[in-house]
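Participant: no sequence on hand, only this structure:
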């Protein structure tokens, strides 16, 4: 495995944590980049929910919704499912039946594979992964087991792993596959993740590791989002030049001003070729949802794109159908499927948060 990452901040070169890193050690210099989510998948990685306390007494409903989500994805592509103990394994197997699922016995703290799982990178047909530090959104929950998942995945696939000393969650970054990335200041710039790392520093970091040549910043996310405002809860690429973003029409709602500012900022941004993006407005759920720790952050932007399908969370809300109407024409050739996420949202996230795509490709290992 390569030692670590050559990081440049404000024109200087920092070696972290080892001083013998060469340019060839970087994913960027070896030609690896992060594909867009709509690129062909080999599989989807997920984790099975456990621990009723984590779900505030909603575990049974969460598992029912997870089973429907896993079965739906497995109709289109293989699913790799991590299970933390014998009870979880037995429960998942009983609910999923003959679905196209491979089970992995792995100690887990929680299920948010988007954030604690690996981020895959590709070079032509070669597939490798980047392993970021995970600290449960700034130390909010237990994470020691979840932080080991990328190493496990790399071992299972027999693929190269770049282990990074920086904290980064997959839900905090959107890419269009052409070198443009989207994130939020409210998440990336918290002092509980990478203290002192600036916008310029992140731009260098993501260019070197994921091939993001143009990093665009929005201010913030949804109220009471424990991720501090992940981009995947509000604003998503649906193709290289189209961005769908959440809006809240009620000026009395705390989300209104932040979403309006994000919308205005997006309309002023340009893509990798300097052209304006096509911006599509996506409603937030109309109803206020209260959970065990206050307002919940339900959103339709937390959809997941796979081989021939898109799964969109639904909440039994008046805006459920409207969200599907907005999203369906943005994904020609894919079946846009609405599934219930009313129980899953009790944990603070939805479908994109609990999935991690493995792009199609051949596992690659660095020559000894």
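Facilitator: Noted; the coordinates are in hand. Since the model is a prediction, treat every value here as computed from it, not as a measurement.

Participant: switch to C-alpha atoms for all contacts and neighbour counts from now on
Facilitator: Fine.

Participant: so which residues of the stretch 1-150 of the chain form helices?
Facilitator: 59-74, 86-96, 113-116, 136-139, 149-157 (DSSP state H, counting those that start in this stretch).

Participant: of these, which is nearest residue 333?
Facilitator: Nearest to residue 333, of all those, is helix 59-74, at 15.9 Å by C-alpha to C-alpha.

Participant: which secondary structure elements does that closest one sit against?
Facilitator: Using 3 or more C-alpha pairs under 8 Å, 6 or more residues apart in numbering; DSSP states H and E, the elements in contact with helix 59-74 are helix 86-96, strand 335-340.

Participant: could you redo the last one with a cut-off of 6 Å?
Facilitator: Contact here means 3 or more C-alpha pairs under 6 Å, 6 or more residues apart in numbering; DSSP states H and E; on that basis helix 59-74 packs against no helix or strand.

Participant: quick revisit: most packed of the helices of the stretch 1-150 of the chain?
Facilitator: Among those, the stretch with the highest mean neighbour count (mean count of other C-alpha atoms under 10 Å) is helix 113-116, at a mean of 27.

Participant: that helix: how far from the chain's middle?
Facilitator: The gap between where helix 113-116 is centred and where its chain is centred comes out at 6 Å by C-alpha atoms, centre = their mean, to the nearest Å.

Participant: then stretch 196-204?
Facilitator: Per C-alpha atoms, centre = their mean, the centroid offset for stretch 196-204 relative to its chain is 20 Å.

Participant: next: stretch 306-324.
Facilitator: When distances are taken as C-alpha atoms, centre = their mean, stretch 306-324 is centred 17 Å away from the chain's centroid.

Participant: how about that stretch: buried residues?
Facilitator: Neighbour counts over stretch 306-324 (16 or more other C-alpha atoms under 10 Å) mark 306-315, 319-320, 323-324 as buried.

Participant: any idea how far apart the tips of stretch 82-89 sit?
Facilitator: With C-alpha to C-alpha, to the nearest Å as the measure, stretch 82-89 spans 9 Å from end to end.

Participant: and for residue 125, the neighbour number?
Facilitator: Neighbours of residue 125 under the rule other C-alpha atoms under 10 Å: 11.

Participant: where's it relative to residue 151, distance?
Facilitator: Taking C-alpha to C-alpha, one finds residue 125 at 21 Å from residue 151.

Participant: for residue 112, same thing?
Facilitator: The gap separating residue 112 from residue 151 is 16 Å, by C-alpha to C-alpha.

Participant: and the most centrally placed residue in the chain, what does it touch?
Facilitator: Nearest to the geometric centre of the chain sits residue 171, at 3.1 Å (C-alpha atoms, centre = their mean). Contact analysis of residue 171 by C-alpha atoms under 6 Å, 6 or more residues apart in numbering lists 114-115, 230, 232.

Participant: ok, and here's another one to check against it:
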């Protein structure tokens, strides 16, 4: 491994936690019907409501393929009463909508000449599952040119939904995703840790094992366990011992209880319920309240017309006393196998 290459960490950059202040949220407008077969028209009201909530506290930058798509988006956002002074369209073409994974990782260093930089990871649509993905793979370069900020390109596959940070030096991920041979088969676990440390600017790597059933990303952390502050995580649990998720989620809690932060301190662990299984066309969908997005003024949580919706919102409100926690119906959106966190990428101030 060529350690002489200057990495973001060597330049003093770090990847801020999502709960730190944002300048903006980046999105890629949904347009791929194959991601929501037979349902794509039904997702736009919830998606537009998500954007309306974002505009209450930060800019929203939306990648659209052409003027027709921009006009279509504009119609939905005006109907949702989004603050259009906060919305910026960019005609950067995409294959799909999952900006968490194909978007850049924005870095900050208060002392650097360029206060902000980004990491352009390679993207292969979760192990080559959904080609083509060539347009998505270029999105970080478009954004870097637009923002005129330096770009680091480590040359390996990585997705934003596969990692979670506390902003102080700890990063959490899953073995099921990052050690999957469909990502970086040439890299060992210790080599992957090197890239995580050097390109996200962290020291402490925490490994969980598997994600939730139905997750086509091979176990992204953002459906599972999330930092809500520097020393506290929320993690999903399943009460029904007959459910497919029960054992894996129980094991994840046991692993979290043994983990320590970069300070050596144990994690504070808050348990979040799971909704009942959502089956559509004989397929278990990855419905999880952990796929919330932390915006400047709100926390936007997917809800599933489930008896646990209110309980999940109440637990998350207790974790974010200075933000309003808002549930937005994700019943149709989850047919795309992701929700609000998967669709969004934060840009720090």
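Facilitator: Alright, I've got the coordinates. Because the structure is predicted, anything quoted here is derived from the model rather than measured.

Participant: which one in structure 2 is aligned with the residue nearest to the centre of structure 1?
Facilitator: In structure 2, the residue matched to residue 171 of structure 1 (TM-score structural alignment) is residue 161.

Participant: wasn't its match part of a strand?
Facilitator: No - secondary structure of residue 161 of structure 2 (DSSP: H, G, I helix; E, B strand; the rest coil): helix, not part of a strand.

Participant: corresponding residue for residue 14 of structure 2 in structure 1?
Facilitator: Residue 14 of structure 2 maps onto residue 33 in structure 1, by TM-score structural alignment.

Participant: my guess is that match contacts residue 124, does it?
Facilitator: No - look at residue 33 of structure 1 against residue 124 with C-alpha atoms under 6 Å: they stay out of range, at 9.6 Å.

Participant: so between the two, which is more surrounded?
Facilitator: More crowded of residue 33 of structure 1 and residue 124, by other C-alpha under 10 Å: residue 33, with 27 against 11.

Participant: for that one, give me its contacts.
Facilitator: By C-alpha under 6 Å, 6+ apart, the contact list for residue 33 of structure 1 reads 121-122, 210-211.

Participant: reformat those residues as TSV; add neighbour count and distance to residue 297 of structure 1.
Facilitator: Compiled in TSV, these are given as follows (neighbours: other C-alpha atoms under 10 Å; distance: C-alpha to C-alpha, whole Å):
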residue	neighbour count	distance to residue 297 of structure 1
121	25	30
122	23	33
210	25	28
211	26	30
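
Participant: make a markdown table out of those residues and add distance to residue 183 of structure 1.
Facilitator: Shown next, in a markdown table, are the contacts of residue 33 of structure 1 (distance: C-alpha to C-alpha, whole Å):
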| residue | distance to residue 183 of structure 1 |
| --- | --- |
| 121 | 18 |
| 122 | 21 |
| 210 | 14 |
| 211 | 15 |
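
Participant: and which of those residues is nearest residue 91 of structure 1?
Facilitator: The closest of the contacts of residue 33 of structure 1 to residue 91 of structure 1 turns out to be residue 121 (C-alpha to C-alpha; 32.7 Å).

Participant: determine the three-state secondary structure at whatever residue of structure 2 lines up with residue 200 of structure 1.
Facilitator: Aligned against structure 2 by TM-score structural alignment, residue 200 of structure 1 finds its counterpart in residue 190. Assigned state for residue 190 of structure 2: helix (three-state reduction, three-state DSSP).

Participant: got it, and the one 5 residues further on?
Facilitator: For residue 195 of structure 2, the secondary structure call by three-state DSSP comes out as helix.

Participant: for the closest residue to it other than its chain neighbours, grab the count of nearby residues.
Facilitator: Nearest residue to residue 195 of structure 2 in three dimensions, chain neighbours excluded: residue 154, at 7.7 Å (C-alpha to C-alpha, 6 or more residues apart in numbering). Number of residues near residue 154 of structure 2 (other C-alpha under 10 Å) recorded here: 16.

Participant: what about residue 154 of structure 2, distance to residue 266 of structure 2?
Facilitator: Per C-alpha to C-alpha, residue 154 of structure 2 is found 31 Å from residue 266 of structure 2.

Participant: tally of neighbours for the closest residue to residue 17 of structure 2 other than its chain neighbours?
Facilitator: In space, residue 17 of structure 2 comes closest to residue 167 once its chain neighbours are excluded; the distance is 4.4 Å by C-alpha to C-alpha, 6+ apart. Other residues near residue 167 of structure 2 come to 21 when the count uses other C-alpha under 10 Å.

Participant: now which residue in structure 2 aligns to residue 83 of structure 1?
Facilitator: Looks like residue 83 of structure 1 aligns to residue 64 there (TM-score structural alignment).

Participant: wait, what's in contact with residue 9 of structure 2?
Facilitator: 198, 201.

Participant: re the thing from before, mind checking which of the buried residues of stretch 306-324 of structure 1 land in helices?
Facilitator: 320, 323-324 (DSSP state H).

Participant: from the residues you listed, which is closest to residue 195 of structure 1?
Facilitator: Closest to residue 195 of structure 1, out of all of those and judged by C-alpha to C-alpha, is residue 323, at 37.0 Å.

Participant: what residue in structure 2 is paired with the closest one?
Facilitator: Aligned counterpart of residue 323 of structure 1 in structure 2: residue 312 (TM-score structural alignment).

Participant: just residue 347 of structure 1 next, same as before
Facilitator: Using TM-score structural alignment, the equivalent of residue 347 of structure 1 in structure 2 is residue 336.

Participant: look up how far residue 309 of structure 2 lies from its match.
Facilitator: Taking C-alpha to C-alpha, one finds residue 336 of structure 2 at 20 Å from residue 309 of structure 2.

Participant: now do residue 277 of structure 2
Facilitator: 13 Å.

Participant: and if you look at residue 236 of structure 2?
Facilitator: For residue 236 of structure 2, the distance to residue 309 of structure 2 - C-alpha to C-alpha - is 13 Å.

Participant: how far apart are the helix or strand containing residue 162 of structure 1 and its match in structure 2?
Facilitator: Element membership of residue 162 of structure 1 [criterion: DSSP states H and E] is strand 161-167. Comparing strand 161-167 of structure 1 with its match in structure 2 after superposition yields a mean distance of 0.8 Å (mean C-alpha distance after the TM-score superposition for structure 1).

Participant: who's in contact with that strand?
Facilitator: With contact meaning C-alpha under 6 Å, 6+ apart, strand 161-167 of structure 1 is reached by 129-134, 193.
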